[in-house]
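[1] Okay, predicted coordinates and the sequence, questions at the end:
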Amino acid sequence: MFLFRLVFGLLLVAGLLCFAMYLGTRQPVWRRRGIVLVKWTLIAAAGFFAVLILERLAMLL
């Protein structure tokens, strides 16, 4: 579970840094990288919540 939190946090920080670089430089490559990182952050969040739900289900059974 710690691994999911770490990956989620690092992806979120990296995405924010990419968008900050885009605002500073106006180079579209940073915007594209930020969008890709936000997509992966959402996938990591979905995985994290799936693990939480599965843990809860395992306790019930």
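    Looks like it came in fine.
[2] switch to C-alpha atoms for all contacts and neighbour counts from now on
    Will do.
[3] Please, which helix or strand holds the most centrally placed residue in the chain?
    Here the mean C-alpha position of the chain is nearest to the C-alpha of Thr41 (Cα atoms, centre = their mean), at a distance of 1.7 Å. In this assignment (DSSP states H and E), Thr41 forms part of helix 28-60.
[4] another structure for you, compare them:
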Amino acid sequence: MLLLRFVLVLLLIGSGVCFAAYAVTRNTRYLRWGWMVLKVALAAALGFFGILFLERIL
């Protein structure tokens, strides 16, 4: 669980860095990467909370 939390935090930080790079350079490549990383982070968060929910039930 700790590893999954660490990966999730790294994904969110990476997404924030991409959005900041877009704000500085106005290069749309960073905006696309930021959205892609954010989608993966949200999927990982849903998986993480799904695992927590299943642990509570079982």
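    Structure's in. What do you need? What you see is a predicted model; the values in this text were computed from it and never measured.
[5] Please state their TM-score.
    The TM-score (TM-score structural alignment, normalised by the length of the second structure) is 0.96; 58 aligned residues with a Cα RMSD of 0.5 Å.
[6] before we move on, the earlier item: next up, the contacts around the residue nearest to the centre of the first structure.
    By Cα atoms under 8 Å, 6 or more residues apart in numbering, Thr41 of the first structure lies in contact with Phe8, Leu11, Leu12.
[7] Kindly report the same for Arg5 of the first structure.
    Phe48.
[8] Over to the one 10 residues further on?
    Counting by Cα under 8 Å, 6+ apart, Gly15 of the first structure makes contact with Arg33, Gly34, Ile35, Leu37, Val38.
[9] which one of the residues you listed has the most neighbours?
    Neighbour counts for the contacts of Gly15 of the first structure were taken using other Cα atoms under 10 Å; the highest belongs to Gly34, which has 23 neighbours.
[10] My guess is it contacts Cys18. True?
    Yes - with contact defined as Cα atoms under 8 Å, Gly34 of the first structure counts as touching Cys18 (5.0 Å).
[11] so can I have JSON lines of the contacts of Thr41 of the first structure showing distance to Met59 of the first structure and secondary structure?
    Conversion of the contacts of Thr41 of the first structure to JSON lines gives the following (distance: Cα to Cα, whole Å; DSSP: H, G, I helix; E, B strand; the rest coil):
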{"residue": "Phe8", "distance to Met59 of the first structure": "25", "secondary structure": "helix"}
{"residue": "Leu11", "distance to Met59 of the first structure": "30", "secondary structure": "helix"}
{"residue": "Leu12", "distance to Met59 of the first structure": "30", "secondary structure": "helix"}
